[in-house]
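1. build me a model from this:
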Amino acid sequence: MASGFVKAVDPTGMGYKINAYLHNWGFSFSDDAVVLIVLAVALATLEFLLGIYLLLGIRRKLTTITTTVFVGAMTFITVYIYKTNAVPDCGCFGDALTLTNQQTMYKNFILFALCLPVVFFPQRIFRLISQRNQWITSMYALVYIVILGVYTTYYLPVIDFMAYKTGTDLKTVRTNPDTKLLEELGEKNFGEILNLGFFDGQEDVTDEILNQDKYTFLLISPRLETADDGVADRINDLKDISDDKNYLLYCITASDSAAIKQWTDHTGAAYNFLIGQEEQLKSIVRSNPGLILLKDGKILNKWSKNTLPIDPNGNLDAKELAATATNVQDILLKLALWFFVPLFLIIFADVLWNAAKRLHDYNIQRQIDKSKAKKGNELKRSNLNNSEN
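-> You can find the predicted model right below:
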């Protein structure tokens, strides 16, 4: 269930990992292919539903068989990537928790071993909801996880597990990190920020960008060849407004000069282009293109291509766009409450429904027993009268 949840929180990132597997097996997709998002959301949905079914004891025989087959298949894949090192990270928990291929293999061995008792004795799983109302819980869990996946694809991940979350002070991390900051970021994210690089030709302009005291928009496009050019007019409007308000705007991409020229000719782009590393750009914002707002090296806000910050009147105030950094624990708590409170109410209603049904059946049976007893007494009296006569 946890694995499915973190995949649904960041389907785009999971799509990147799926594409790495497919590429290794001889299939070729661009990282922005819709099929990857569909596969990511489908995988998240399957894992989440299997977890819920096991937790609540829904369709116990089918669920345990499906879970065992699924875990067995994942175990086979993890043995393969451990032997071949085809991908550096299995993606079992998205980017929320990174395991080595060896750790992943051992984890799946343990999970597969735990599946064996339940697949042979599914009836020992305690059922928390009646068979009659299982479909309600199933539909609720399905709708919840699919909506979460679609929402985070259209906007951005509701929980950002990467190094470049809103509120991160990139300049401080690179120049004067303290112990608390290192603990908050983690070793992987800290190292990624240290290796961050934006280049103008051969010149490294990363620190120049991060030291700007002006509001700076960075349009992030890992690959211009597959970027959504349907938002080009809005980006051009953003550039015009930025010039009027003395803001800065750069496009950072990993594409070559030919792709940059093609994009410029096709969209009429008048902004400057810088070069970055593709994998880093994918981590900065889960959209192609995506947008971030910086000032003094601090990430003030992020937007997907679907939510670029320009109102219909063309107004833009960077100061008002700055967002408050959100706490991961607070977001997790909200998401958990949104799911488990209605789920608890469904289970509670099911308990009441079953209690009422049992009471109703008991009263009916009691009436039947009384009726039988009454008829029995009448029959006895009738037999007694006949014998006296």
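
2. from now on I want contacts and neighbour counts done on CA atoms only, so please keep to that.
-> OK.

3. can you give me the strands for the stretch 101-250 of the chain?
-> All strands of the stretch 101-250 of the chain, identified by DSSP state E, counting those that start in this stretch, fall at 199-200, 203-204, 216-221, 248-253.

4. also this sequence, please, to line up against the first:
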Amino acid sequence: MKILVAISRILVGVLFIISGLIKLNDPLGFSYKLQEYFSTDVLNIPFLEPYALGISVIVVVFEVVLGVFLLIGYKPKFTVWSLFGMIVFFTFLTFYSAYFDKVKDCGCFGDALKLTPWESFTKDVILLVFILILFFGVKHVKPVFTKLPTTVIALVSFIWCLWFGYHVLMHLPSVDFRAYKIGDNLIENMTMPEDAPKAIQEFTWTFNVNGEEKEFVTNGSYPSVDGEYVGVETKIIKEGYQPPILDFSIETDSEDVTQEMLAEDKLIMIVSYSLDSAEKEGLAAIMDKAKEAASKGYKVIGLTASGPEAKERIKADYNYDFDFYLCDEKALKTVVRANPGVLELSKGTVLQKVHWNDIDDLKL
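-> The predicted structure is shown next:
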């Protein structure tokens, strides 16, 4: 039992720290995932959506801290009970999303590692087994250090997590795992290679043959059957290649100008998924920077999911002279974790990306 507890302690502690740190690096992204879970289409508890960011920070800080507590042996009973409660909660979420096919990615490892719902559920079940070993062998979870250094490490880890979470919220994630990071080319990330593997599908056709319904399976071709067609069901055997960027576009009310804008040598892209909820101080600072950029030969555009009324109101308030184009809200939340945020691009390649708090760091 001592050996099993020691192995479980290391595996669970390390995994909770890694998983928690990845989400703590991007708590805003995890809050978007929680909003998806809270929505009427999934758990139907929309009253929690406004509190998603606060819940996100609490959960990820607790996740990292519990991993540290377990490794150093700080308050073993509290730690193991808390780990048990968290894993039961996570296992329920991943099973629900997998069984009912509600959420395609659980967000367990943020954008660093995408897991299917069933992969996430399997991972949580395995973790639950290890935590049950800790639960029944908690007497073998002993502190690694004496009381004072153990308490100090526990306190420092908690304070550091709070500071780091606040830091990335006020700026941008320290590590960007998304397809819009500095150095990435958006055109390439939106392009489907010619030799990309296609999805493999199985088609089950139902025909009425001589008064009896019969099924015929093909890879997509219409079967040669002497009977009356009833219906067809498709099943994906193997997923095909999907480009990293699927839903990004730059549109007017009448046309798509994505390729035209991304072909610009000097492009400043101001991103605000919602102009109504954008930080007013941030908008003011960014509009000043936009005027400076225009005077230095940059093409300046805005991207938002907001409607015409919001655009007109913002234009009247800040007196800017560039156009806001339309883009999907979810895509804009992925482009930059700020509302508003700014990107500099050249021929589709991201050269700079800043939170509005760091607008002075944008070098023109």
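
5. TM-score for these two?
-> The TM-score (TM-score structural alignment, normalised by the length of the second structure) is 0.77; 302 aligned residues with a C-alpha RMSD of 2.4 Å.

6. now the strands of the stretch 101-250 of the first structure in CSV, with distance to Phe339 of the first structure?
-> Formatted as CSV, the strands of the stretch 101-250 of the first structure follow (distance: least, C-alpha to C-alpha, whole Å):
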stretch, distance to Phe339 of the first structure
strand 199-200, 44
strand 203-204, 46
strand 216-221, 33
strand 248-253, 38
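
7. reformat those strands as a markdown table; add mean neighbour count and distance to Val146 of the first structure.
-> Converted to a markdown table, these look like this (neighbours: other C-alpha atoms under 10 Å; distance: least, C-alpha to C-alpha, whole Å):
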| stretch | mean neighbour count | distance to Val146 of the first structure |
| --- | --- | --- |
| strand 199-200 | 15 | 39 |
| strand 203-204 | 12 | 42 |
| strand 216-221 | 25 | 26 |
| strand 248-253 | 22 | 31 |
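
8. nearest to Leu99 of the first structure, of these?
-> Across the strands of the stretch 101-250 of the first structure, Leu99 of the first structure has its closest neighbour in strand 216-221 (27.6 Å, C-alpha to C-alpha).

9. in the second structure, what range does the closest one match?
-> With TM-score structural alignment applied, strand 216-221 of the first structure matches the range 267-272 in the second structure.

10. how far out from the middle of the chain is that stretch?
-> With C-alpha atoms, centre = their mean, to the nearest Å as the basis, stretch 267-272 of the second structure stands 21 Å off its chain's centre.

11. contacts for it?
-> With contact meaning C-alpha atoms under 8 Å, 6 or more residues apart in numbering, stretch 267-272 of the second structure is reached by 261, 278, 286, 290, 293, 298-305, 332, 336, 338-346.

12. now do stretch 238-255 of the second structure
-> Identification of contacts with stretch 238-255 of the second structure by C-alpha under 8 Å, 6+ apart yields 179, 186, 189-192, 196-201, 256-258, 261, 303, 325-328, 331-332.

13. quick one: map Val138 of the second structure onto the first structure.
-> Structural alignment places Val138 of the second structure opposite Pro122 in the first structure (criterion: TM-score structural alignment).

14. quick one, what contacts that match?
-> Pro122 of the first structure sits next to 60-61, 64 when contact means C-alpha under 8 Å, 6+ apart.

15. one more time with 10 Å
-> For Pro122 of the first structure, the contact set (C-alpha atoms under 10 Å, 6 or more residues apart in numbering) comprises 54, 57, 59-65, 116.

16. just Ala8 of the first structure next, same as before
-> Taking C-alpha under 10 Å, 6+ apart as the test, what Ala8 of the first structure contacts is 2, 14, 37, 40-45, 48, 94, 145-153, 157-158.

17. check which helix or strand it maps to.
-> Using DSSP states H and E, the element containing Ala8 of the first structure is helix 2-9.

18. again, but for Lys77 of the second structure
-> If you go by DSSP H and E, Lys77 of the second structure is part of helix 76-99.

19. wait, doesn't Phe121 of the first structure sit right on Arg60?
-> Yes. In this structure, Phe121 of the first structure is within contact of Arg60 by C-alpha atoms under 10 Å, at 9.3 Å.

20. these two: which is more packed in?
-> More crowded of Phe121 of the first structure and Arg60, by other C-alpha atoms under 10 Å: Arg60, with 21 against 12.

21. so what corresponds to that one in the second structure?
-> In the second structure, Arg60 of the first structure lines up with Pro76, judged by TM-score structural alignment.
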